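Enquirer: 3D model of this:
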Amino acid sequence: MLTPDHPEKIAVSDTSNASENKPNVSLLWPPGLDDFTCKEIGQWGEHSAIDLGIGKIVNVLNLQSRHVSQMQNILSALCYNPSVIFYRQNVLDDFLNCPGLAEEMEKLLDLLRQFERALFRIQKASSNFQEIAGELSKMEMYTECIQKLKSVFTQAGPALHSEGLLLLRDIVTKIEAGEIFQVLVQELPELRAKMQGLISSITIGVNLDHDYRPVEATLLSINTRSFQGDENSFFGRLLNLQKKKSEYQGIGQLHSVPFQIMHGIELPDRQNPMMFPLFKDLDLVLQKVTGPIAAALAQYVQVNTSFLEKLGPEIVFYLGAVRLIQRLRAAGLPVCRPEIAPAEKRMCELEDFYNLELALNLLDPDPYKEQDLSQEIVLNDVAFGSQGRIFILTGPNRGGKTTYTQGIGVAQILCQAGLYVPARKARISPVDGIFTHFPLEEKPDLNVGRLGEEAQRLNAIFQRITRHSLVLFNETLSATSPGESLYLARDLMQVLRKLGVRTVYATHLHELAKTDVINDLPGDSLAISLVAGAVLGNGTSDEVKRTYKIIPSPATGFSYAKDIARRHGISSEQLIDVLQQRRCLLDADSSPSSVTQR
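Expert: This next block holds a predicted model:
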């Protein structure tokens, strides 16, 4: 039995407990690496996360709203170390393929949350007594988490293959079998019983002044029973003098210290009462009373629980990924583990690829509702490589150019986070940065004008990109005339080709898509013309049917603006009809037919 008088009983120095004392394991980072020591962390453009809709992906991955910042950090790290990506992919495969693992890990999250709450209480403790109570709760939840993990890994058996989970299993097994842990499991219930038997209430004596106002108070006793309030009214109790009551039964209502409220959320701890001198006196008394328990807990100071603190967000990350994969597959959409190609290849091959954000927008909020999106989402291919690394993408308005461009960036982020990508098959080289140049909301107070603002953002991108980056342009240089825009865009293409960077340039500048002009320039990255497909209506119909298929093809030379005008009621025929109905046009030559003939 552990006693405060014999602390030497657990003062063991057995080297077999080394992993117990300082366990170091992560499901995101291989041994020896973390987000501080890993040098292969990519760069982001100023607006890239917003342009690519990363916030929506974070919300999908985050099963518990309290881990938003951790999910953002994992995605935004943009790690391009292949060993880290492999490490995460293998862990995710175990979560997907090991029977029952995801379900049991989700149960573990409840214990980890209680562990985190105990840590929070220790950090916010305003007295020794509260800190000791928090430490006791922390060690209780630590043992429960270790025992649950041991059970999870025993159930998984030989089905685990990833280095990360196998390393965690070995550490948990050593901890659970260690002498310190075994003593801890035996002694914690006794410590809890002692803690609960110490104090449940206190008796306070209050002095009143001549006007019966409370002016002084002192502690009278510490009790092991809790007081109860009177369910009847105060005057009812006074009038019923013959009714016998317990010494712990009050004659008035039982008042409670309110919980703390932060950002509209009720926290698990109550408001701090230690601001009052009376309760400071109580703290001093409790320090003496809880001394033996504090001494007993101090013997476990060598137990390092820090690896559990980061385990929760990591498990949430993988469970969120598993649910996302399962929902997409259930909706008839392909997802796959991407093959990681060498960075020097500067390639990205995606077969039957789609934009994840588009799929998320179409998925029903109810995760249990059956859906089939296979007929709603058009699948496309991507082929960055020696055959071409500069895509000049043209086509009709609302024909899928932005969706395609954005989707490539999202797939790259998912790949480098160690997740599956929205495609049937994928082979991707990591990038050292993702930079976007999408239209921004116009700001009236800009001194440089829209073109100047675009130029400043372009300059910032070229200050940072390398041949291993990914750059996504969407309607860049649209703030000036077509002639000037074409001139400037060709200059950009010249530099991008010379650098060899992977690029998508979605534009209405069909002249830019004459790739022979660009490919005659020096450089090792060829330009390819891609077109967002559309089919004109039969006969005299001007209606355009968008196919949303992105195919290698010379630019068609028009963007189907007339179709857009008709959809929004601003074609010449529609506007003439409106004016005639309003009787604003009186002359016969103002008919739609005559206007179109002029």
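Enquirer: hey, let's count contacts and neighbours off CA atoms from now on
Expert: OK.
Enquirer: Kindly confirm my reading that residue 280 is in a helix.
Expert: Yes - the assignment for residue 280 is a helix, going by DSSP: H, G, I helix; E, B strand; the rest coil.
Enquirer: From residue 128, how far out is it?
Expert: Using Cα to Cα, to the nearest Å, residue 280 is found at 10 Å from residue 128.
Enquirer: Comparing those two, which residue is more hemmed in?
Expert: Using other Cα atoms under 10 Å, the more surrounded residue of residue 280 and residue 128 is residue 128, with 18 against 15.
Enquirer: one more to put side by side:
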Amino acid sequence: MSQSVLVNRVSLLWPDEETRKKSKKIISLSDDSCTDIGLDKLIDEFGVTGAYRAFIKSVFTNMCEDTNVINYRLDIIDDIINNPEIELCLTNIFSIACEVERISVPESADSPYVQKLVKSFRETDLYGNCLCRCKASILKVSKKLKAQGLCKLRDIVMYLSEKFEYDDNICVAEQEDEFIKPASITLGINLDTNLRPMEAAILSVNNYKYTKAPFLNRLIDGSNDFHTNYNFHPNGESGIKNTIIKGLEEASESVVRIDSSALQLSLISDLDRMMKNTINALRTIIHRYINTYSQFFVDLKYELLFFLGAVRIIKKINCIGMKMVRPKAYPKDMKVCNIKKLYNINLAFRSEQSKPITIVQNDIAFSENSNIFILTGPNSGGKTTYINALSLIQVLFQAGMYIPAQEASLSPVDNIYTHFSSEEKKDTDYGRLGEEAHRLDYIFKHATNYSFIVLNESLASTSPSECLIMSKDIVYGLKLLNVRAIFATHLHELASTIDEINTTCEGKGAVCSLVAGAERKHSLTNADCFQRTYKVIKAPPEGLSYAKDIAESFGISYAQIKKTLHQRLMI
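Expert: Have a look, this model is predicted:
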């Protein structure tokens, strides 16, 4: 395998190319699921658009299942978080990578070949300068690097820098014999009756110098010699590349000093034509070299953007007073999910952007005895916030990022399938209930026992009795699949049938009840007042719909409606 191929396969996201290929997803997180769990809002915090945003989203949606890869990425974040100098270094390298991408800007098709060659050498200079700065930046933090990915980055930058210093001296030498031989040209000039030049053409390019031409001098500018001695010495003080650039630029200046007449343009055109093949061959070598190795930097800047953005998010959350931690990664087949003091990261960002919001932290523990949860509680009691928090944590974990919690042990899932109650889509023939059923059917046709299924008020578009029957079948199916799942619902009757489901339904899974968000409070005006706590705990369902409390909170209890109508003088 060539060195160039090896260089372009060095990645901060993947330990090696074989792992990257194995991790290629056939089914990734769907757009509907991204919307349901609030992933797009999280990506907004990276502050990028266009191709950058698409890349960041792909890292999240192509959920990595390899714990070695996840730890490989987490190690990089550890290094950056623990060493501000490394963050500064990577920020500098990102800026340099952007410069490298801008180096090769196509020139005009009708530009003279000599000018194209000068531009090619300038591109080489810029690339070398970028490498030099990149090397200097990473050497400052070299001893602090522990993450395998960052050590690979350091090694490849050193390799490219050394290779450039070597190739910079020999890349032109491949064409040296052809290119440095020309030392003079022979002109053919037609004169008018007054012996003034009318037409001219280059007859030959010679490998010897012609230093005296009195008659030609008088015709053109009166000098006794050629303007400059253009011998190209590869071992000269500045090296062959700089000598060529200097010679070509001075030649161009000399042409300008002589005249911009049709005669001179004709001579330049002839010289350009005669040197075309040599110059093209030389430019091909230069561009092949730059393009081969600069692609590494083009790919690198996207990966750097991901890690630098991830670190900025951690710092932003810390400034709010919350915590993000490195999760412990366990193999997929262990199905581990044990999280303490988790919270919804998007809610934390809302708190930072507006007035402070009380962020309640909760726990979750999936196991063989409780891998399917039915979550009940009052409206606006925190059910949706909780299940979104769980989903985002799983996505963040598999992207190789810290998660919003105090402590966590997690196994990867092969995908997250969501079904959230939504308005009827105008472009479907199913109707709202049909649309819900269609999406649920898709889930059971694609999910495995390594998936994570998140349902939120599913089938709520039908009557309560029908919804209960259909929801019960869904839970039976989840248990049969033995999948990790959580079903947030207003159907307390569904949660009350958990014992029946566990007893009568075949399958290894076990269903448990979670209750969200309300404590009974005694009030002078209302003995059945409930206060939302947003805490989610394992407990039997309350058996109440909290309808009276909800009605009063929105001012639509019978007493409140009567009071409103009385104030309006309607009664």
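Enquirer: Please work out the TM-score for the two chains.
Expert: Remark: TM-score between the superposed chains equals 0.77 [TM-score structural alignment, normalised by the length of structure 2]; 489 aligned residues with a Cα RMSD of 3.3 Å.
Enquirer: Need the residues touching each of residue 280 and residue 128 of structure 1.
Expert: Common contact partners of residue 280 of structure 1 and residue 128 (Cα atoms under 8 Å, 6 or more residues apart in numbering): none.
Enquirer: quick one, what contacts whatever residue of structure 1 lines up with residue 514 of structure 2?
Expert: Residue 514 of structure 2 maps onto residue 530 of structure 1 when the alignment is built from TM-score structural alignment. Contacts for residue 530 of structure 1 (Cα under 8 Å, 6+ apart) come out as 391, 392, 393, 394, 550, 551, 552, 553, 554, 555.
Enquirer: gap between the alignment partner in structure 2 of the first one and residue 58 of structure 2?
Expert: Per TM-score structural alignment, the equivalent position to residue 391 of structure 1 in structure 2 is residue 373. With the distance defined as Cα to Cα, residue 373 of structure 2 ends up 29 Å from residue 58 of structure 2.
Enquirer: higher neighbour count, the two?
Expert: Neighbours were counted for residue 373 of structure 2 and for residue 58 using other Cα under 10 Å; residue 373 has more, 23 against 14.
Enquirer: my read is that one is in a strand, agree?
Expert: Yes - judged by three-state DSSP, residue 373 of structure 2 forms part of a strand.
Enquirer: hang on, the earlier thing: wait, what's in contact with the match of residue 391 of structure 1?
Expert: Per Cα under 8 Å, 6+ apart, neighbours of residue 373 of structure 2: 485, 486, 487, 511, 512, 513, 514.
Enquirer: Let me know the secondary structure of the first one.
Expert: This points to residue 485 of structure 2. The assignment at residue 485 of structure 2 comes out as strand when based on three-state DSSP.
Enquirer: ok, back up a step: between the contacts of residue 373 of structure 2, which has the most around it?
Expert: Neighbour max across the contacts of residue 373 of structure 2 (other Cα under 10 Å) = residue 487, 28 neighbours.
Enquirer: which residue in structure 1 lines up with that residue?
Expert: Looks like residue 487 of structure 2 aligns to residue 505 there (TM-score structural alignment).
Enquirer: OK, contacts around its match?
Expert: Shown in contact with residue 505 of structure 1 (Cα under 8 Å, 6+ apart): 390, 391, 392, 393, 472, 473, 474, 475, 476.
Enquirer: quick revisit: closest to residue 352 of structure 1 out of the contacts of residue 530 of structure 1?
Expert: Minimum distance to residue 352 of structure 1 across those is 11.2 Å, recorded for residue 550 (Cα to Cα).
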